[in-house]
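K.L.:
here is my input; please provide its structure:
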Amino acid sequence: MGIRVRKADPGEIEAVGEVTVAAYAAAEVIPEGSGYEERLRDAQARSDGAELLVAVNGEGTVLGTVTVVHPGTVFAEISQPGELEFRMLAVDPAQRGRGIGEVLLRAVLERGRDLGVSRVVMCSAKNMTAAHRLYERHGFTRLPSRDFSPVPGVWLQGFVRELS
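P.N.:
Predicted coordinates for the structure are as follows:
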């Protein structure tokens, strides 16, 4: 497939923000007037406060991204001690269907194993059913106790994957 996942380079930060906004806009999960588009675009903040990973092709083009978050840090939403959280998994809409989301998800699970955490958690907008199918194929199950609404009009569902 020629796709690899690695930490984002400083020169890729702008591209990461654009890919993230494009993916979330295509999924229609950016509430108008919420300020969420600006948060999605701010990949520098994610790079500073979390682990910002990118999926790139052989030419180094950013095809997708995911933010890996540790509990108690600025980007943590639902993680607790002993867990790893991921957020803002995004694939360039023009690159969908190539397995990029799956490659990113596998990288997150591998990171969790490397860190020795017991679980990986995340939350996803209720209407992102294609993403939910990907998570379920990789052993994630619903975690309703972590569902929440970060902004009016958006309901996020919690998911968990036990690591052995």
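K.L.:
every contact and neighbour count from this point should use C-alpha atoms.
P.N.:
OK.
K.L.:
residues contacting the residue most central in space within the chain?
P.N.:
The chain has residue 89 as the residue nearest its centroid, 2.5 Å off, counting by Cα atoms, centre = their mean. Contact analysis of residue 89 by Cα atoms under 8 Å, 6 or more residues apart in numbering lists 20, 64-67, 101, 104.
K.L.:
top of these by neighbour count?
P.N.:
residue 65 (31 neighbours; other Cα atoms under 10 Å).
K.L.:
confirm that residue sits in a strand?
P.N.:
Yes: checked against DSSP: H, G, I helix; E, B strand; the rest coil, residue 65 lies within a strand.
K.L.:
gap between it and residue 142?
P.N.:
Residue 65 sits 23 Å away from residue 142, going by Cα to Cα, to the nearest Å.
K.L.:
in this structure, which spans are helices?
P.N.:
Taking DSSP state H to define them, one finds helices in the chain at 13-26, 36-41, 43-49, 100-115, 129-137.
K.L.:
just want the angle from the longest one to helix 129-137.
P.N.:
Angle of helix 100-115 versus helix 129-137, following axes from the mean of the first three to the mean of the last three Cα atoms, to 10 degrees, is 40 degrees.
K.L.:
how about stretch 54-64, which residues are buried there?
P.N.:
54-56, 62-64 (16 or more other Cα atoms under 10 Å).
K.L.:
again with stretch 125-132
P.N.:
For stretch 125-132, a neighbour-count test (16+ other Cα under 10 Å) marks 125, 131-132 as buried.
K.L.:
and stretch 74-93, by the same measure?
P.N.:
75-79, 83-93.
K.L.:
circling back: and the buried residues of stretch 125-132, which is closest to residue 15?
P.N.:
Taking Cα to Cα as the measure, residue 15 sits nearest to residue 131 out of the buried residues of stretch 125-132, at 21.6 Å.
K.L.:
and this one, so I can compare the two:
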Amino acid sequence: MNTSNYIIRNAFPSEFEEIGRLLIRVYSQLEGFPKENEQPNYYKMLANIGNFTNHSETELLAAVDENNTILGTVVFFNDMQYYGSGGSATQEKNAAGFRLLGVDPNARGKGIGKLLTQECIKKATENNQNQLIIHSTLAMKTAWKMYENLGFKRSEDLDFMQGELPVFGFRLKIIS
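P.N.:
Model prediction:
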């Protein structure tokens, strides 16, 4: 797997709409994940993904190829108060988090999700955070192994229900 052809960078405001469409496509195709008519506010949030960058210390990252094609994306939060999830995660101190990781279905299996995750780990470490928090669902269970291989551990204290959907917390302790 040659991941050297991909660049992880901050998304440009001109790309926010395209990234929103990408995330809607990715999440709506997940087996067992709520559809737009079941959780319309969630999909509205995806469509307006760029709004997260209105908060300081929140970055919308994009994985692009040599043609600047967006292959994947993630939102990194250096301050958990802007994380915007249910449960207790937004109360965590000395913590960063990431949410809404998505990889274009045509680009899966190329290590892009891992590159985006590693960039979030790097940012949390550089910002002297003690931990990195993420959430996932059973529909995204294929990513769990990747997270665990990178050192994330299940943290049941971070679990919550989003409507009918159980959401599972993971935590990576950062040793600086």
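K.L.:
TM value for the aligned chains?
P.N.:
The TM-score (TM-score structural alignment, normalised by the length of structure 1) is 0.93; 163 aligned residues with a Cα RMSD of 1.4 Å.
K.L.:
export the buried residues of stretch 54-64 of structure 1 to TSV and tack on distance to residue 109 of structure 1?
P.N.:
What follows is the buried residues of stretch 54-64 of structure 1, written out as TSV (distance: Cα to Cα, whole Å):
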residue	distance to residue 109 of structure 1
54	15
55	15
56	18
62	20
63	19
64	16
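K.L.:
gap between residue 131 of structure 1 and residue 9 of structure 1?
P.N.:
From residue 131 of structure 1 to residue 9 of structure 1 the distance is 26 Å (Cα to Cα).
K.L.:
no no, residue 41 of structure 1
P.N.:
For residue 41 of structure 1, the distance to residue 9 of structure 1 equals 16 Å [Cα to Cα].
K.L.:
pick the most buried one from the helices of structure 1.
P.N.:
helix 13-26 (a mean of 20; mean count of other Cα atoms under 10 Å).
K.L.:
that one corresponds to what range in structure 2?
P.N.:
Per TM-score structural alignment, the counterpart of helix 13-26 of structure 1 in structure 2 is residues 16-29.
K.L.:
got it, and stretch 113-124 of structure 1?
P.N.:
Using TM-score structural alignment, stretch 113-124 of structure 1 pairs with 125-136 in structure 2.
K.L.:
and the end-to-end length of that stretch?
P.N.:
End-to-end distance of stretch 125-136 of structure 2 (Cα to Cα): 21 Å.
K.L.:
so which bits of that stretch are buried?
P.N.:
The neighbour-count check on stretch 125-136 of structure 2 (16+ other Cα under 10 Å) flags 125, 128-136 as buried.
K.L.:
try stretch 149-169 of structure 2
P.N.:
For stretch 149-169 of structure 2, a neighbour-count test (16+ other Cα under 10 Å) marks 152-154, 158-160, 167-169 as buried.
K.L.:
taking those residues together, which two end up most distant?
P.N.:
Pairwise across the buried residues of stretch 149-169 of structure 2, and taking Cα to Cα, the largest span is found between 152 and 160, at 17.8 Å.
K.L.:
centroid-wise, who is the farthest residue in structure 1?
P.N.:
In structure 1, the greatest distance from the average C-alpha position (Cα atoms, centre = their mean) is reached by residue 59, at 22.7 Å.
K.L.:
what's the distance between that residue and residue 83 of structure 1?
P.N.:
Residue 59 of structure 1 is 34 Å from residue 83 of structure 1, where distance means Cα to Cα.
K.L.:
please apply the same query to residue 132 of structure 1.
P.N.:
For residue 132 of structure 1, the distance to residue 83 of structure 1 equals 20 Å [Cα to Cα].
K.L.:
likewise for residue 34 of structure 1?
P.N.:
Taken as Cα to Cα, the span from residue 34 of structure 1 to residue 83 of structure 1 is 29 Å.
K.L.:
ok, residue 60 of structure 1 next?
P.N.:
Residue 60 of structure 1 is 31 Å from residue 83 of structure 1, by Cα to Cα.
K.L.:
ok, residue 143 of structure 1 next?
P.N.:
Distance of residue 143 of structure 1 to residue 83 of structure 1, computed by Cα to Cα: 13 Å.
K.L.:
wait, isn't residue 160 of structure 1 in contact with residue 124?
P.N.:
No: judged on Cα atoms under 8 Å, residue 160 of structure 1 makes no contact with residue 124 at a distance of 11.3 Å.
K.L.:
how many neighbouring residues does residue 11 of structure 1 have?
P.N.:
Neighbour count for residue 11 of structure 1, taken as other Cα under 10 Å: 8.
K.L.:
if we can go back for a sec, got a markdown table for the buried residues of stretch 125-132 of structure 1, with distance to residue 97 of structure 1 too?
P.N.:
Shown next, in a markdown table, are those (distance: Cα to Cα, whole Å):
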| residue | distance to residue 97 of structure 1 |
| --- | --- |
| 125 | 20 |
| 131 | 12 |
| 132 | 15 |
